[in-house]
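Enquirer: What would the 3D arrangement of this be:
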Amino acid sequence: MEIKQLFRDPLVVVLPAAHPLGKEKYISIGQLEQEPFLLLKSGCESLVINAFQENELSMNTQLEIADNSTLISMVEAGIGVTIVPSMILPSTPVNVVVKPLIPSLVREVGLVVRSQQLLSPIVTAFIEEAQNGLEEFMK
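Expert: Okay, here's the model as predicted:
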């Protein structure tokens, strides 16, 4: 089995628009330790949980949310802060502030194939189209 990487998606901090950390250029995990935290349960939460644990910090988790738009609406309402993959955000988020994490967290998105040398032409074409479509989407 081999992994064909499609793209790297940085995780970002999302804060309510008037949050004091919104003035910072970057935000560290440590700055979020005491904040009411909303955890997105969409498959990459282990990256966030591990980042807190690796820094020997506890996460002040208030809620676990599975839906992207619900999560962003809760941040807009001031219920808490979150860390999410940048790809889930609307192109122009409203009533929230989005800041990069330092050090950065990145999720890698890819496809698992048996062998890249044994791919059929149709699978190769699918992978190329997926990569091109994602590049356009990420712009």
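Enquirer: from here on, contacts and neighbour counts on C-alpha atoms
Expert: Noted.
Enquirer: any idea how far whichever strand or helix holds residue 46 is from the chain center?
Expert: Using DSSP states H and E, the element containing residue 46 is helix 45-54. Between the centre of helix 45-54 and the centre of its chain there are 12 Å (C-alpha atoms, centre = their mean, to the nearest Å).
Enquirer: What are the buried residues along it?
Expert: Buried residues in helix 45-54, counted by 16 or more other C-alpha atoms under 10 Å: 45, 47-48, 51-52.
Enquirer: ok, those residues vs residue 96, which is closest?
Expert: residue 48 (19.5 Å; C-alpha to C-alpha).
Enquirer: contacting residues for residue 43?
Expert: By C-alpha atoms under 8 Å, 6 or more residues apart in numbering, the contact list for residue 43 is empty.
Enquirer: sec struct for it, please.
Expert: Under the three-state scheme (DSSP: H, G, I helix; E, B strand; the rest coil), residue 43 adopts coil.
Enquirer: State the distance from it to residue 81.
Expert: According to C-alpha to C-alpha, to the nearest Å, residue 43 and residue 81 sit 18 Å apart.
Enquirer: And the longest strand belonging to the chain, how far out from the chain middle?
Expert: Counting residues, the longest strand found in the chain (DSSP state E) is strand 2-16. Its chain's C-alpha centre and that of strand 2-16 lie 5 Å apart, by C-alpha atoms, centre = their mean.
Enquirer: and this one, so I can compare the two:
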Amino acid sequence: MSSYLPTLRQLRYLVALDEHRHFGRAAEACLATQSTLSAGLQELENLLGVTLVERTKRKVLMTPLGEEVAARGRELLRGAEDIADLARAHGKPLCGRLRLGVIPTIAPFLLPRALPGLRRLYPDLKLILREDLTARLLERLTSGELDAAVLALPYDAPEMEMEALFTDPFVLACPPGHPLAARDSVGSADLAAADLLLLEEGHCLRDHALAACSLPAPRRGEGMLGTSLGTLVQMVATGMGVTLLPRLAVEAGILTGTDLVTRPLVGGGARLLGLAWRKSSARKDEFRLLGKVLFGG
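Expert: A predicted model of the protein is given here:
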């Protein structure tokens, strides 16, 4: 085997520079000084005998070859992390660093009640949380920036392994004087005739709520859209319409401070919550254990 091979440290520096396009920010991401990162990149270029980075006073440019090497390097770093995970999986469960993504329609309602128990059971676990929309979390899972993600299922991501762990029913939220508040339960026809407020596009809860009630997606520009569940609640509280909320959010107190009432849906429409991880990950058993702790399984 040739001794003239790039090191993981050099590849990490190159990948960080490709992502940040700034020597200072790349060095910070690698927990290195800027001079150390610059020297490591120069060593890599000398080793390979090519130019990977164009250095100017104003900005950092990657050469086409530099971008290709960075992409290959990203794959190698992910593989190295999988090796470390494989070794860790043979030791104590749920210890060390675990980078977990959570979508915003789950994070503020699940984590406050679940994390104290998780810390008590697994004090050696260093959980690093990132809240974002599903598509971006899956991008970070694919790139190796995250280890697992808490999502609402189903979601089309064939490169990921997903496991449903919790059923979260939807309920209608409306003012007490609204005609639907007089119903014991609410059906699809009722919702189709109501001023239904939804999350803006990009939130998977919007699609899951519509699917649970067998309602078509509104045409672009139709209806009122909210940026978060909290915003939807305030819009309903001011009489702008009604909305669908996951029971997880209601039980966590999202309606506190309002007089809104909830009604169940005919047929019990719900979303499934669970975990996603790369199929290549060696920590599958750990992730399943994490899911059971988070969702009280």
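Enquirer: re earlier: just flag the most distant two among the buried residues of helix 45-54 of structure 1.
Expert: Largest pairwise distance in these, by C-alpha to C-alpha, is 11.0 Å, between 45 and 52.
Enquirer: Map residue 98 of structure 1 across to structure 2 for me.
Expert: By TM-score structural alignment, residue 98 of structure 1 lines up with residue 262 in structure 2.
Enquirer: How about the contacts made by its match?
Expert: Residue 262 of structure 2 neighbours (C-alpha under 8 Å, 6+ apart): 171-174, 181.
Enquirer: Return the closest of those with respect to residue 165 of structure 2.
Expert: Ranked by distance to residue 165 of structure 2 (C-alpha to C-alpha), these are led by residue 171 at 19.6 Å.
Enquirer: thinking again about what came up before, if you count neighbours, what's buried in the longest strand of structure 1?
Expert: In strand 2-16 of structure 1, counting by 16+ other C-alpha under 10 Å, buried: 6-7, 9-16.
Enquirer: cool, and stretch 176-196 of structure 2?
Expert: Here stretch 176-196 of structure 2 shows 180-181, 185-188, 191, 195-196 as buried, counting by 16+ other C-alpha under 10 Å.
Enquirer: Tabulate these in TSV, adding columns for distance to residue 26 of structure 2 and secondary structure.
Expert: Formatted as TSV, these follow (distance: C-alpha to C-alpha, whole Å; DSSP: H, G, I helix; E, B strand; the rest coil):
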residue	distance to residue 26 of structure 2	secondary structure
180	55	helix
181	55	helix
185	55	coil
186	53	strand
187	53	coil
188	51	helix
191	50	helix
195	48	coil
196	45	strand
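Enquirer: Out of those, which two sit at the greatest distance?
Expert: The farthest-apart pair in the buried residues of stretch 176-196 of structure 2, when distances are taken by C-alpha to C-alpha, is 185 and 195, at 16.9 Å.
Enquirer: Distance to residue 92 of structure 1 added to the buried residues of strand 2-16 of structure 1, as TSV?
Expert: Compiled in TSV, the buried residues of strand 2-16 of structure 1 are given as follows (distance: C-alpha to C-alpha, whole Å):
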residue	distance to residue 92 of structure 1
6	24
7	21
9	17
10	17
11	16
12	14
13	15
14	13
15	14
16	14
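Enquirer: which stretches of structure 1 form helices?
Expert: 45-54, 68-76, 121-138 (DSSP state H).
Enquirer: so which of the ones you listed comes closest to residue 103 of structure 1?
Expert: Across the helices of structure 1, closest to residue 103 of structure 1 is helix 45-54 (C-alpha to C-alpha), at 9.6 Å.
Enquirer: Tell me, how many residues neighbour the residue mapped onto residue 295 of structure 2 from structure 1?
Expert: If you follow residue 295 of structure 2 across to structure 1 using TM-score structural alignment, you land on residue 131. By other C-alpha atoms under 10 Å, 16 other residues sit near residue 131 of structure 1.
Enquirer: what's the spacing between the nearest residue to residue 260 of structure 2 once chain neighbours are set aside and residue 209 of structure 2?
Expert: Leaving aside its chain neighbours, residue 260 of structure 2 sits nearest to residue 175 (4.7 Å; criterion: C-alpha to C-alpha, 6 or more residues apart in numbering). The gap separating residue 175 of structure 2 from residue 209 of structure 2 is 19 Å, by C-alpha to C-alpha.
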